[in-house]
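Enquirer: Give me a model of this one.
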Amino acid sequence: MRTSRERPAGGGVGESGGSRQWARADATRRALLDAAQKVFDDRGYADAGIAEIVETSGISVGSLYHHYGGKAGLYLALWEELSDEQDAQAASAVSAARKAGEDDPIALFIEGARAYLEVCWERRSAARLFHGGEGPPGFSLMRRTRARQWIGQNNRLLRGADGDRETQVLSMVLTTVIGEAGREVALAPDAAAAHEIIEEVCRILIRLAR
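Expert: Below is the predicted model of the structure:
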């Protein structure tokens, strides 16, 4: 499955023309993803149709299959896009806190959690979709695999040794709380309510982690 992150090798004769070609391809992929998001929002994954996605995007059905292979590919590309943005924002927040002099593992963890939850609100339409439990075959396994990776990252952030069972369990509990909180943030009626939930979740995480 191709995704919007693909890029050609740089350099060489004709790079300007190649850049224009890839810019058009990027625009095509973006239009397809935005249309798929809208149709999935309106109908859910199971009832969403390729024809409606094509009509909404204004892109040919051939291009849809070329770039994403079908409805499942679009859904998974949207999920990967959201997950990557959540990971990137959390990592950036932790890095910024470290640069500012913070070295307490729990404080760093909270900064990452807050950033993750902020993305859940900023990208609430996508977050609601993926918390809904629908998806193509194999999606549940992909989510569980990503969750295990996330728990491992949090375990390392909290400085848990491989054999430190207590920290491993703590990472699992805290990660589960954040994941469930993300759904509530995405369902919040407005920005004020979303940020109130985020701050309350962060306070609860601190209590649990201490």
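Enquirer: Please make it C-alpha for all contacts and neighbour counts, starting now.
Expert: Noted.
Enquirer: Next secondary structure element downstream of the lengthiest helix in the chain?
Expert: Ordering each helix of the chain by length in residues (DSSP state H) puts helix 15-47 first. For helix 15-47, the following helix or strand on the C-terminal side (DSSP states H and E) is helix 50-57.
Enquirer: Next, the structure of the following sequence, for comparison with the previous one:
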Amino acid sequence: MPAPAHVSAVPRQRRWATTDATQQRILDAAIEVFRERGYTVATIGDVVTASGASIGSIYHHFGGKAELFLAIHERMAVDVELRIAEVAAAAAAADSFEAQFRAYLDAVWVNRQTAKVLAADDIPPGFDRIRRDDMLTRFREWVSVLDIGIPAADGDSLLVRILIGVLSESAGMVMDCDDAAEVLPVVDAAIGYINRLIS
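Expert: Have a look, this model is predicted:
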């Protein structure tokens, strides 16, 4: 049996930032397959069946199963980045952190099926580090707009780790919401806790 493929970290310039209709169809099918079967049990053949694409097309566009999983992550990351950039440009400096945090949780809600796949325990070897590094990068950017005495590069401070914990738990709760009306109280509560931590 071959060794499991490892996903590798990628630069902020996303490999799959733009995808054509076939790639989108494959990614949508892969999300559904990974959500229903789990990453480990799911096969490329399952994705072929769900997407209607050929196995050659999947390997051509993405490579193997681990790379397909990474492409799912990158597609969601692009959506998150676009939403955050949009609100950051419109928000006053004082409101930027809260606006970006809300945009992140909104993106989690909109992409909740994808987020559930990416947040699961059943992931490719090495993906947990990518997920953690992306979150640290995001928080370093957010902390840089706050006046709380933490250098932007200090991703290991206790406060940053606590803020990441609040973000992670809030995102988990948002993913589990069944209705959009349930999301706002979670987001408001998370912002309230964060404001208490940083004030």
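Enquirer: Work out the TM-score between the chains.
Expert: The TM-score (TM-score structural alignment, normalised by the length of structure 2) is 0.83; 185 aligned residues with a Cα RMSD of 2.4 Å.
Enquirer: Give me the angle between the longest helix of structure 1 and helix 50-57.
Expert: Here helix 15-47 of structure 1 runs at an angle of 130 degrees relative to helix 50-57 (axes from the mean of the first three to the mean of the last three Cα atoms, to 10 degrees).
Enquirer: Mind listing what's buried along helix 15-47 of structure 1?
Expert: For helix 15-47 of structure 1, the neighbour count (16 or more other Cα atoms under 10 Å) marks 18, 25-26, 28-29, 31-40, 44-45 as buried.
Enquirer: Check stretch 119-137 of structure 2 too.
Expert: 119, 122-124, 127-128, 130, 134-136.
Enquirer: so where is that stretch in structure 1?
Expert: Under TM-score structural alignment, stretch 119-137 of structure 2 corresponds to residues 131-149 of structure 1.
Enquirer: Mind checking which of the buried residues of stretch 119-137 of structure 2 land in helices?
Expert: Per DSSP H, the subset of the buried residues of stretch 119-137 of structure 2 in helices is 119, 127-128, 130, 134-136.
Enquirer: how big is the offset of whichever helix in structure 2 runs longest relative to structure 1?
Expert: Criterion DSSP H: the longest helix present in structure 2 is helix 65-90. Superposing on structure 1 and averaging over aligned pairs (mean Cα distance after the TM-score superposition for structure 1), helix 65-90 of structure 2 comes out at 1.3 Å.
Enquirer: so how far is the helix or strand following that helix off the chain centroid?
Expert: Counting by DSSP H and E, the element after helix 65-90 of structure 2 in chain order, helix or strand, is helix 96-110. Computed by Cα atoms, centre = their mean, to the nearest Å, the chain-centroid distance of helix 96-110 of structure 2 equals 12 Å.
Enquirer: now for helix 96-110 of structure 2, which elements pack on it?
Expert: Secondary-structure packing of helix 96-110 of structure 2 (3 or more Cα pairs under 8 Å, 6 or more residues apart in numbering; DSSP states H and E): helix 65-90, helix 127-143, helix 158-176, helix 183-198.
Enquirer: residue range for that helix in structure 1?
Expert: Against structure 1, helix 96-110 of structure 2 falls on residues 108-122 (TM-score structural alignment).
Enquirer: can you check stretch 47-61 of structure 2 too?
Expert: Going by TM-score structural alignment: stretch 47-61 of structure 2 matches residues 53-67.
Enquirer: Kindly check the end-to-end length of the matching stretch for me.
Expert: Terminal residues of stretch 53-67 of structure 1 lie 14 Å apart, using Cα to Cα, to the nearest Å.
Enquirer: Report how many residues lie close to Leu78 of structure 1.
Expert: Neighbour count for Leu78 of structure 1, taken as other Cα atoms under 10 Å: 21.
Enquirer: So it versus Pro189 of structure 1, what's the distance?
Expert: Applying Cα to Cα, the value for Leu78 of structure 1 to Pro189 of structure 1 is 23 Å.
Enquirer: Just say helix, strand or coil for the residue lying closest to Phe127 of structure 2 once chain neighbours are set aside.
Expert: Distances taken as Cα to Cα, 6 or more residues apart in numbering put Val7 closest to Phe127 of structure 2, at 6.0 Å, once the chain neighbours are dropped. Three-state call for Val7 of structure 2 (DSSP: H, G, I helix; E, B strand; the rest coil): coil.
Enquirer: now do Ser4 of structure 1
Expert: coil.
Enquirer: tell me the contacts of it?
Expert: 26, 29-30 (Cα atoms under 8 Å, 6 or more residues apart in numbering).
Enquirer: now do 7 Å
Expert: Going by Cα atoms under 7 Å, 6 or more residues apart in numbering, Ser4 of structure 1 touches 26, 29.
Enquirer: So which of the helices and strands packed on helix 96-110 of structure 2 is nearest Ala99 of structure 2?
Expert: Set against Ala99 of structure 2 and scored by Cα to Cα, those come closest in helix 65-90, at 6.2 Å.
Enquirer: which strands and helices sit next to the closest one?
Expert: Helix 65-90 of structure 2 sits against helix 96-110, with contacts defined as 3 or more Cα pairs under 7 Å, 6 or more residues apart in numbering; DSSP states H and E.
Enquirer: Repeat the analysis, applying 10 Å as the threshold.
Expert: Contacts defined by 3 or more Cα pairs under 10 Å, 6 or more residues apart in numbering; DSSP states H and E place helix 65-90 of structure 2 against helix 21-37, helix 44-51, helix 55-62, helix 96-110, helix 112-119, helix 127-143.
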